[in-house]
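# this one's sequence-less:
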């Protein structure tokens, strides 16, 4: 009797070995495509029962070519790469990883914010260029006198608020979908306009949707405090990069820290790479020795649970329910 096949689409830098071993021990065969190309995925997964997905787009056209797939497990908390409406129409389960790197991303966001506040990129460049602190273009700020604003208040933002509270003078957040009953003490709940206008550091923690794509645009940047800082560890497409560059060039925005980009990796000639007031990291906020294991093992555990019980451990689309996320 043949073993059910599970296909990893595009794990990229992740070592899938631990996840493969879990699946093999549970009675599955596995295959790794190593590509986002839909033709390559369709060829490799034509007999698969489940896909474990990195960033490869999974749309209706691809799903039409995979009639045996019943489960889509993402290797991330985000699942915008999957057309969830089409998955639900086809009766497919979709799972994500809500906790795999929560602490890592929150700490990375805090480190990025403090690096901007304390002008560490400027300080590093000054010393490397033979200068000293008398040559600073602008003095670092005192974090205890600043407001950290969080746009979105899910798991990552809540951890960030907790660890940032002893450092920043004030922490505030905006999230129209968050339950007021579970809102923690010590974090001010503001409207969007209040948050944007009142934050010295604005950190993005909202999912990418048609409504949030390009939400940090010229108009929003103009409402921010002069000299404020922007941190993005969420999705690159949340930010209009042309508007960001213009705000930095005009001095309206003090600096930005970006871990995510609309195109990854950004082209070598992308002006984001060379702007002196942008601090860059290579979509690494989620990376740690612990998260490396979780990103391959947790999707495998979702697939195993679904195959054994009919339900994954952390579903985001439950095709048995009317009105599942789409």
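Good, I have the coordinates. Predicted model only: the values in this text are computed from it and were never measured.

# contacts and neighbour counts: CA atoms only from here.
Will do.

# could you list every residue that touches residue 225?
Contact analysis of residue 225 by Cα atoms under 8 Å, 6 or more residues apart in numbering lists 196-200, 252-253.

# same check, this time on residue 274
Applying Cα under 8 Å, 6+ apart to residue 274 gives no contacts.

# Can you select the buried ones from the contacts of residue 225 in ChimeraX?
Buried residues within those, by 16 or more other Cα atoms under 10 Å, are selected in ChimeraX with:
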select :196,197,198,199,200,252,253
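
# Now, the contacts of residue 225 that are in strands?
Counting by DSSP state E, the contacts of residue 225 place residue 253 in strands.

# I'd like the contacts of residue 225 as JSON lines, with distance to residue 188 appended.
Putting those into JSON lines (distance: Cα to Cα, whole Å) gives the following:
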{"residue": "196", "distance to residue 188": "13"}
{"residue": "197", "distance to residue 188": "14"}
{"residue": "198", "distance to residue 188": "11"}
{"residue": "199", "distance to residue 188": "12"}
{"residue": "200", "distance to residue 188": "14"}
{"residue": "252", "distance to residue 188": "25"}
{"residue": "253", "distance to residue 188": "23"}
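
# which one of the contacts of residue 225 is nearest residue 116?
Relative to residue 116, the closest of the contacts of residue 225 is residue 200; by Cα to Cα it sits at 10.8 Å.

# residues contacting the closest one?
146-149, 225, 227-229.

# For residue 79, state which of the contacts of residue 225 is nearest.
Distances from residue 79 to the contacts of residue 225, taken by Cα to Cα, are shortest for residue 196, at 26.5 Å.

# Quick check: the closest one touching residue 226?
No. The pair residue 196 / residue 226 is not scored as a contact, 11.2 Å apart, by Cα atoms under 8 Å.

# Look up which helix or strand residue 6 falls in, please.
Using DSSP states H and E, the element containing residue 6 is strand 5-8.

# Distance from the chain centre to that strand, please.
24 Å (Cα atoms, centre = their mean, to the nearest Å).

# So which elements touch it?
strand 29-32, strand 48-53 (3 or more Cα pairs under 8 Å, 6 or more residues apart in numbering; DSSP states H and E).

# Tabulate those in JSON lines, adding columns for distance to residue 59 and mean neighbour count.
Shown next, in JSON lines, are the helices and strands packed on strand 5-8 (distance: least, Cα to Cα, whole Å; neighbours: other Cα atoms under 10 Å):
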{"stretch": "strand 29-32", "distance to residue 59": "19", "mean neighbour count": "18"}
{"stretch": "strand 48-53", "distance to residue 59": "12", "mean neighbour count": "24"}
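
# let's bring in a second model and compare:
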């Protein structure tokens, strides 16, 4: 069987080779390809593995033998799940390889934004030593941290943030009150927006959550909150957020993800004095990268060899076809 890696862009493939060759399968790696060059590279693939490359209906139509898609990462918004499901093709992601890393990035951004570390550094680099323009900074323990979504990463953020003594609340339409950790409040989305001093986003990007932060939802935020996003850039209407920062609706924004990556040079948030932007690095540690590669390849092989896989994202859709 032939496993094709498309534009995953690692310098070598020794991790993948070890597992694929041990299974008696073939590995074909194609990096640096343009969409117009995809067809001959993938046409006879039994399995396709991608990182951020889009897998749409046209690409799927050119792979008549395809049995499984592996997505190297958490989000699956780059894959046409409906088209894959109609073909009976499972889509396997790896939502459990970087829980610690992404949660720690969120916590780091929360603390940096709250303590105004970036503007404080700018003052020092400008040769000044006056802290009046940084005031006020409230005690963290008196604030409310609100989480939009509470999956694996949201749970880890709660675990880390408990030590700071904040009130912690979450909004998640898939949670019941008895599923929320002790001491954490479950609120409606509107209640969370009204009560949060710090708002951290931890839900997947879907048609329902796209631009969940926009002019209308910003208007519901009564406490001029800090907004943190380590999930997907598409959660936020960035122009609306920039306006919210300009008019004082929002105190600060700390984002590891943007709608377009890399962003245009004129992006309204890149040089904004009330924004901290990092380059989609939340997922990364040396260990997480190894886990990602190991888990991606072994789950694809497990499926091809008939073993159960824990993270088939369209399992319900496939079951409905039976």
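Cool, the structure landed. Remember, predicted model here, so these are calculated numbers, not experimental data.

# Residue 125 of structure 1 is nearest to which of the helices and strands packed on strand 5-8 of structure 1?
Of the helices and strands packed on strand 5-8 of structure 1, nearest to residue 125 of structure 1 by Cα to Cα is strand 48-53, at 39.0 Å.

# in the superposition, what's the average offset of the closest one relative to structure 2?
With mean Cα distance after the TM-score superposition for structure 1, strand 48-53 of structure 1 departs from structure 2 by a mean of 0.9 Å once superposed.

# Chain neighbours aside, what residue packs nearest to the spatially most central residue of structure 2?
Centroid-nearest residue in structure 2, with Cα atoms, centre = their mean: residue 231, separated by 3.1 Å. Nearest non-adjacent residue to residue 231 of structure 2, counting by Cα to Cα, 6 or more residues apart in numbering: residue 202, 5.6 Å away.

# residue contacts, the one you found?
Per Cα under 8 Å, 6+ apart, neighbours of residue 202 of structure 2: 147-151, 153-154, 229-231.

# Next, give me the two most distant ones among these.
Maximum pairwise distance in the contacts of residue 202 of structure 2, criterion Cα to Cα, is 14.5 Å, between 151 and 229.

# The two - which one has more neighbours?
Higher neighbour count among residue 151 of structure 2 and residue 229: residue 229, with 25 against 17, using other Cα atoms under 10 Å.

# what lines up against that one once you look at structure 1?
The equivalent of residue 229 of structure 2 in structure 1 is residue 232 (alignment by TM-score structural alignment).

# cool, residue 140 of structure 2 as well?
Checking with TM-score structural alignment, residue 140 of structure 2 has residue 143 as its match.

# Repeat that for residue 103 of structure 2.
Aligning on TM-score structural alignment places residue 103 of structure 2 opposite residue 106 in structure 1.

# how near is the residue nearest to the centre of structure 2 to residue 289 of structure 2?
Residue 231 of structure 2 sits 17 Å away from residue 289 of structure 2, going by Cα to Cα, to the nearest Å.

# sorry, back to before: would you mind giving the residues in structure 2 matched to the strand holding residue 6 of structure 1?
Using TM-score structural alignment, strand 5-8 of structure 1 lines up with residues 2-5 of structure 2.

# mean shift of the matching stretch relative to structure 1?
Mean for stretch 2-5 of structure 2 is 1.3 Å (mean Cα distance after the TM-score superposition for structure 1).

# related to what we said a few turns ago, roughly how far apart are the match of residue 140 of structure 2 and residue 311 of structure 1?
Taking Cα to Cα, one finds residue 143 of structure 1 at 46 Å from residue 311 of structure 1.

# same deal with residue 179 of structure 1?
26 Å.

# Same drill for these two, tell me which one is more crowded.
More neighbours surround residue 311 than the other of residue 179 of structure 1 and residue 311, with 19 against 9 (other Cα under 10 Å).

# Not counting residues beside it along the chain, what's closest to the equivalent of residue 53 of structure 2 over in structure 1?
The alignment partner of residue 53 of structure 2 in structure 1, by TM-score structural alignment, is residue 56. Excluding its sequence neighbours, the residue lying closest to residue 56 of structure 1 (Cα to Cα, 6+ apart) is residue 36, at 4.4 Å.

# so who does that neighbour touch?
Residue 36 of structure 1 touches 9-10, 55-57, counting by Cα under 8 Å, 6+ apart.

# between the residues you listed, which has the most around it?
Compared across the contacts of residue 36 of structure 1, residue 9 has the highest neighbour count, 28 neighbours, by other Cα under 10 Å.

# so where do the strands sit in the stretch 151-300 of structure 1?
Secondary structure of the stretch 151-300 of structure 1, counting by DSSP state E, counting those that start in this stretch: strands at 170-174, 188-189, 201-204, 228-232, 253-258, 278-280.

# Tabulate these (TSV), appending distance to residue 117 of structure 1.
Below are those laid out as TSV (distance: least, Cα to Cα, whole Å):
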stretch	distance to residue 117 of structure 1
strand 170-174	14
strand 188-189	21
strand 201-204	8
strand 228-232	8
strand 253-258	9
strand 278-280	12
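
# Packed most tightly, which of these would that be?
Counting by mean count of other Cα atoms under 10 Å, strand 201-204 has the highest mean neighbour count of those, with a mean of 26.

# so where is that one in structure 2?
Aligned using TM-score structural alignment, strand 201-204 of structure 1 spans residues 198-201 in structure 2.

# After superposing both structures, state the mean offset of that stretch relative to structure 1.
So stretch 198-201 of structure 2 averages 0.5 Å relative to structure 1 (mean Cα distance after the TM-score superposition for structure 1).

# okay, now the aligned residue in structure 2 for residue 192 of structure 1: neighbour count?
With TM-score structural alignment defining the correspondence, residue 192 of structure 1 maps onto residue 189 in structure 2. Look at residue 189 of structure 2: counted by other Cα under 10 Å, it has 17 neighbours.

# what do you get for residue 305 of structure 1?
So residue 305 of structure 1, with other Cα under 10 Å, has 15 neighbours.

# all helices of structure 2, in order?
Ranges of helices within structure 2 are 14-22, 38-42, 57-61, 81-86, 99-114, 117-125, 152-161, 189-195, 215-218, 238-246, 286-304, 315-321, based on DSSP state H.

# The first one aligns to what range in structure 1?
Helix 14-22 of structure 2 lines up with residues 17-25 of structure 1 when matched by TM-score structural alignment.

# buried set for that stretch?
18-24.

# Please name the nearest non-neighbouring residue to residue 55 of structure 1.
In space, residue 55 of structure 1 is closest to residue 81, 6.0 Å off (Cα to Cα, 6+ apart).

# Aligned to the one you found, what sits in structure 2?
In structure 2, residue 81 of structure 1 lands on residue 78 (TM-score structural alignment).
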